[in-house]
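Chemist: Sharing a model prediction with you, sequence too.
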Amino acid sequence: MAKLTVEDLPLEGKKVLMRVDFNVPIKDGVVGDDNRIVAALPTIKYVIDHGGRAILFSHLGRIKKEEDKPGLSLRPVAERLSNLLNKPVTFVPVTEGKQLEDAIDNMKNGDVLLVQNTRYEDVKDGEYVKRESGNDPELGKYWASLGDVFVNDAFGTAHRKHASNVGIATNMPGKAAAGYLMEKEIKFLGDAVDNPERPFVAILGGAKVSDKIGVIDNLLDKADKIIIGGGMAYTFYAAKGIKVGNSLVEKDKIDVAKQILDKAGDKLVLPIDNVVADKFNNDADTRVVEGDIDDGWMALDIGPKSVEEFKNVLKDAKTVVWNGPMGVFEMPNFAKGTLEIGKFLGTLTDATTIVGGGDSTAAVKELGVADKLTHISTGGGASLTYLEGNELPGIAAISDK
């Protein structure tokens, strides 16, 4: 990899600033899903096993007013991390000042410290000032002054230019490295997009074409086939003159969809049948239709023939990237298409299979096939930005080897 990695840094006795992604669900002071914490463990353990003092930074949720702060404290995360590491984790309830500086100065080799939610800095004296999320130069400089080296292991925020990733890295030239998770994301997504083993098939779902125009445009030049599912499929239907009934359509994107269809030729694979419902409700009346969708009915999932057609496209693939559900995944009666595709990906043992995005990831975990896939991306928005072929500021700021 062209960037420095954690193994390139001197760690013994060093204060190692680490940007991690601990943006996890918390209810009643308890972490609900600790996958993101678990994903950061290899890098944290490497740092402390090599004599480093791990000083962790993460955001949690969005903070726009003082009242948001109490419910978005990272204290429960510190407790969960302590359990996972089986050692004490010092939690500092502030993001700057003497209390934080003293706590860092008191650390010994192998210690772990978690700084309060970096987005506490977005509100000062009751004002929404966005010091963290706006990459305030003084804040990045201050945080950088607290350590000797910097490790960015938060791919989930790599598409954002924040003080706790880009700000710190910019102020530590030659001393900013990628952690194991970041390195893995760069490797798998980078290879998939820039140097895929073929056939390379992309599966794109979700509600809106507008969210994926850049991805489709970039992948048309790289993929052998692009499977389209989810609500975005029906804007393409409309562009082809197929009746969509009450299905989700972005009318202002129909011309864009036409241009994509013209450019794509036979590369774009759309659903051939759909599960339609008479209302947007899990308990709605449903039927499976091919072609035109009648008024009063809306497509909420791909149909069985589409599932078989998509499997046929995927069966010989050597590289697969999947982002976005095939239907309204949060409603059990319209989750089947997404689950069927996830299950089939688990059978492609000779392919590199990469999954990103919340619903796609939830599907493969629900099916128990997550461990049969090559890589599950921890960053939905970041992976989309990568697939668009755009530079990610959080990665760009990491020092080159």
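Modeler: Ah, there it is.
Chemist: Please make it C-alpha for all contacts and neighbour counts, starting now.
Modeler: Noted.
Chemist: Helices of the protein, start to end?
Modeler: 35-49, 75-85, 98-105, 137-145, 168-170, 180-194, 213-220, 233-239, 254-264, 304-314, 336-345, 358-367, 380-387, 393-396 (DSSP state H).
Chemist: Give me whichever of the ones you listed is most buried.
Modeler: helix 168-170 (a mean of 28; mean count of other Cα atoms under 10 Å).
Chemist: then this one, side by side with the first:
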Amino acid sequence: MLFGVPVLEDLPSVDGRSVLVRCDFNVPLRDGEIADDHRIRAALPTLEWLTSRGAKVTAVTHLGRPKGTPDPAFDVAPVRRRLAELAPGVTLGENLRFSPGETANDPDFVDELMAGHDLYVNDAFGASHRAHASIVGPPSRVPSAAGLLLAREVEVLLGLRSHPRRPFVAITGGAKVSDKLGVIRALLGVADQILIGGGMCFTFFAALGHSVGSSLLEPDRIDDCKALLDEFGDRLVLPSDVVAMGPGGKIGDPEAGGEVRNMGRSVPDGWMGLDIGPGSAAEFADHVLEASTVLWNGPMGVFEDPRFEAGTRSVAQAVADCRGFTVIGGGDSAAAIAQFGFEDQVDHISTGGGASLELIERGDLPGVEALRRAPNAVEADESDEFNE
């Protein structure tokens, strides 16, 4: 058991058994072909673990956002072809979201999914924050387990909540502070410092009385930011400078004009802050390099535009150079670390942005909770790290 969650070794013998494996094969398609098969390859260790022990494996996945009815644009045929090449003998069911019962968590659809299957494995971490039929239904019916991918996510992310090596530095960024307030509050219970960048920093600046010009701002969250700064200001590290674009500029189009300038925390009218400044990037890097544990979720600026990538690049470089345990919380941070070529220098890159945030914030996910209630799971005793 891992934090009370059954893992593959906790299943009954799989030899000769039929196993349904919920995977996340929601891969990007281009002209009907797979543009990136990383998610399929990420599931191979679990599929090989099962098949090498004599299991008959059926994988299921969602693909895209069909409206509860078959849609040729989201047919899993390209995934099925690639899976047959990578994992011979593993069959793939139809797109789960072709049925309205999937997102509605319809018990009848769960029965349909599990018909003829003896065991269930969830290896779809990126979908486990959804209480969908294929995620939460099967563990109530048959012995179940987390696949190797999901188990690693639980081990790393819940480990950050319960026993990080210190100092523990968290880096949060992205556009909206409202998306990260819950995570920030959860991290304040365990992290030694939280570095705040991205568009969300401007609501914190406003809470301190600074002008933010045309930068991203959530006025209804200013009081929340002020309360956090009043209580935890010594542990929340805000940028000391930003890179801003002047009037007439356009994100992603350097030819459109608009001066780009480094400035302090106050942004003049008509200007838009789009990255942390070089001083802040150096300060953030110093904090990261001194850490024994690092969690990064959210870019420092609009890194897709080369004029505003320096802050995110500097943080990515520092995370790669850090000698402590480093974790990327999926989403845009994972895209950034890959863009700058540092993915091989990080200890763990989460496969689910939204799922990783929710697991860090809540300490649980619908899919993880469902596994903990499976018939082969045991009650976590009082010493279990999940309960600390």
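Modeler: Sure, I can see it. Predicted model, so just to flag it, every value in this text is computed and none were measured.
Chemist: what number of residues lie near the counterpart of residue 297 of the second structure in the first structure?
Modeler: Aligning on TM-score structural alignment places residue 297 of the second structure opposite residue 323 in the first structure. Residue 323 of the first structure is flanked by 24 other residues according to other Cα atoms under 10 Å.
Chemist: From what I see, residue 323 of the first structure and residue 203 are in contact.
Modeler: Yes. Using Cα atoms under 8 Å, residue 323 of the first structure is in contact with residue 203, at 6.3 Å.
Chemist: thinking residue 107 of the second structure is in contact with residue 135, fair?
Modeler: No. Here residue 107 of the second structure does not reach residue 135: they are 11.8 Å apart, not a contact under Cα under 8 Å.
Chemist: What is the aligned counterpart of residue 243 of the second structure in the first structure?
Modeler: Using TM-score structural alignment, residue 243 of the second structure pairs with residue 275 in the first structure.
Chemist: Near the nearest residue to that match once chain neighbours are set aside, how many other residues are there?
Modeler: What sits nearest to residue 275 of the first structure in space, not counting adjacent residues and going by Cα to Cα, 6 or more residues apart in numbering, is residue 288, at 4.5 Å. Residue 288 of the first structure: 16 surrounding residues under other Cα under 10 Å.
Chemist: I figured residue 288 of the first structure hits residue 274, correct?
Modeler: Yes. At 5.5 Å, residue 288 of the first structure counts as touching residue 274 under the criterion of Cα under 8 Å.
Chemist: Spit out the residues that contact those two alike.
Modeler: residue 303 (Cα atoms under 8 Å, 6 or more residues apart in numbering).
Chemist: check contacts around the residue nearest to residue 275 of the first structure.
Modeler: 273-276, 303.
Chemist: centroid residue for the second structure?
Modeler: residue 353 (1.9 Å; Cα atoms, centre = their mean).
Chemist: shouldn't that residue be in contact with residue 128?
Modeler: No. Counting by Cα under 8 Å, residue 353 of the second structure stays clear of residue 128, with 11.2 Å between them.
Chemist: thinking again about what came up before, show the contacting residues for the match of residue 243 of the second structure.
Modeler: Listed by Cα under 8 Å, 6+ apart, the contact partners of residue 275 of the first structure are 286-289, 299-303, 334.
Chemist: still on that earlier bit, aligned counterpart of the residue nearest to residue 275 of the first structure in the second structure, please.
Modeler: Counting by TM-score structural alignment, the partner of residue 288 of the first structure is residue 262.
Chemist: same question, residue 64 of the first structure
Modeler: That one, residue 64 of the first structure, aligns with residue 67 by TM-score structural alignment.
Chemist: okay, now residue 71 of the first structure: neighbour count?
Modeler: Other residues close to residue 71 of the first structure by other Cα under 10 Å number 14.
Chemist: Buried ones among the contacts of residue 275 of the first structure?
Modeler: 286, 288-289, 299-303, 334 (16 or more other Cα atoms under 10 Å).
Chemist: From those residues, pick the one nearest residue 20 of the first structure.
Modeler: Residue 20 of the first structure has its nearest neighbour among those in residue 334, at 34.4 Å by Cα to Cα.
Chemist: Tell me who's in contact with the closest one.
Modeler: 275, 282, 300-301, 327-328.
Chemist: Kindly report the same for residue 85 of the second structure.
Modeler: Applying Cα under 8 Å, 6+ apart, no residues qualify as near residue 85 of the second structure.
Chemist: Now check the first structure for the residue matching it.
Modeler: Looks like residue 85 of the second structure aligns to residue 83 there (TM-score structural alignment).
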